[in-house]
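Chemist: Turn this into a structure:
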Amino acid sequence: MQYDDAIKNRLRRIEGQIRGVYTMMDSEKECKDVVTQLQAIRSAVDRTIGLLVASNLESCIRMELKKGNQPDNVIREAVDLLVKSR
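Modeler: A predicted model of the protein is given here:
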């Protein structure tokens, strides 16, 4: 699977957020502020996972339909991936 630049950019932003948490910890910010930032990171990761699975699912469904197959297994696998990610 090819990963587009939008997904990579999201991951770079998440990486920056994580570095920001280290900075917050080094400067002894309040626990509440650090946890709030970590929750934002988790949310960004969850959204990225959703976009990645959706993009892959679309590609796999098109491939299965092109082969004349029903995409039931592909859809099931995608749902399983999303469930496991939580």
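
Chemist: Only C-alpha atoms from now on, for both contacts and neighbour counts.
Modeler: Fine.

Chemist: Looking at the protein, which residue reaches furthest from the middle?
Modeler: Distance from the centre of the chain peaks at residue 68, with 30.1 Å (C-alpha atoms, centre = their mean).

Chemist: what about that residue, which SS state?
Modeler: Here residue 68 is recorded as coil under DSSP: H, G, I helix; E, B strand; the rest coil.

Chemist: Now do it against residue 62, distance only.
Modeler: 10 Å (C-alpha to C-alpha, to the nearest Å).

Chemist: before we move on, what about residue 84?
Modeler: Residue 84 is 24 Å from residue 62, by C-alpha to C-alpha.

Chemist: Compare neighbour counts for the two and give me the winner.
Modeler: Legend: neighbour count by other C-alpha atoms under 10 Å for residue 84 and residue 62, higher for residue 62 (13 against 8).

Chemist: this one next, for a side-by-side:
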Amino acid sequence: MKCDKKIINRLKRAEGQMRGIQKMMEEGQECYDMMIQLSAVRSSIDKIMGIMAGENLKHTLEHPLADEQLQVEKVAQAMQMIERK
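Modeler: Okay, here's the model as predicted:
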């Protein structure tokens, strides 16, 4: 599965949030405020993981493999990724 622009943009946004948290730390801002921002980053990463897992499952189902057993394993793997999220 190739990463599309939507996922890359979300990753860049999360990266920017992390830089903002680092700046907050350097400025000595309140821990509570940083925890709120960290929670937002975690939610963002969880969303990215969900999108990627869903796209992986979609790709696996839309492009079935000739080896039926391998296809079943790929679907199971995609489902595990979604469940872990």
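
Chemist: can you pull the buried residues of the longest helix along the second structure?
Modeler: When the second structure is parsed with DSSP state H, its longest helix is helix 31-62. Neighbour-count burial for helix 31-62 of the second structure, with 16 or more other C-alpha atoms under 10 Å as criterion, is recorded at 34, 37-38, 41, 44-45, 48-50, 52-57, 60.

Chemist: what do you get for stretch 6-23 of the second structure?
Modeler: Residues of stretch 6-23 of the second structure classed as buried by neighbour count (16+ other C-alpha under 10 Å): 7, 11, 14, 17-18, 21.

Chemist: Pick the one among those residues closest to residue 79 of the second structure.
Modeler: Nearest to residue 79 of the second structure among those is residue 7, at 19.4 Å by C-alpha to C-alpha.

Chemist: contacting residues around that closest one?
Modeler: Applying C-alpha atoms under 8 Å, 6 or more residues apart in numbering, we find residue 7 of the second structure in contact with 48, 51-52.

Chemist: Also residue 61 of the first structure?
Modeler: Shown in contact with residue 61 of the first structure (C-alpha under 8 Å, 6+ apart): 71, 74-75.

Chemist: ok, now residue 82 of the first structure?
Modeler: 49-50, 53.

Chemist: mind listing what's buried in the host helix or strand of it?
Modeler: For residue 82 of the first structure, the host element (DSSP states H and E) is helix 72-85. By 16+ other C-alpha under 10 Å, the buried positions in helix 72-85 of the first structure come out as 74-75, 78.

Chemist: Distance from the chain centre to that helix, please.
Modeler: Relative to the chain's own centre, helix 72-85 of the first structure is displaced by 14 Å; criterion: C-alpha atoms, centre = their mean, to the nearest Å.
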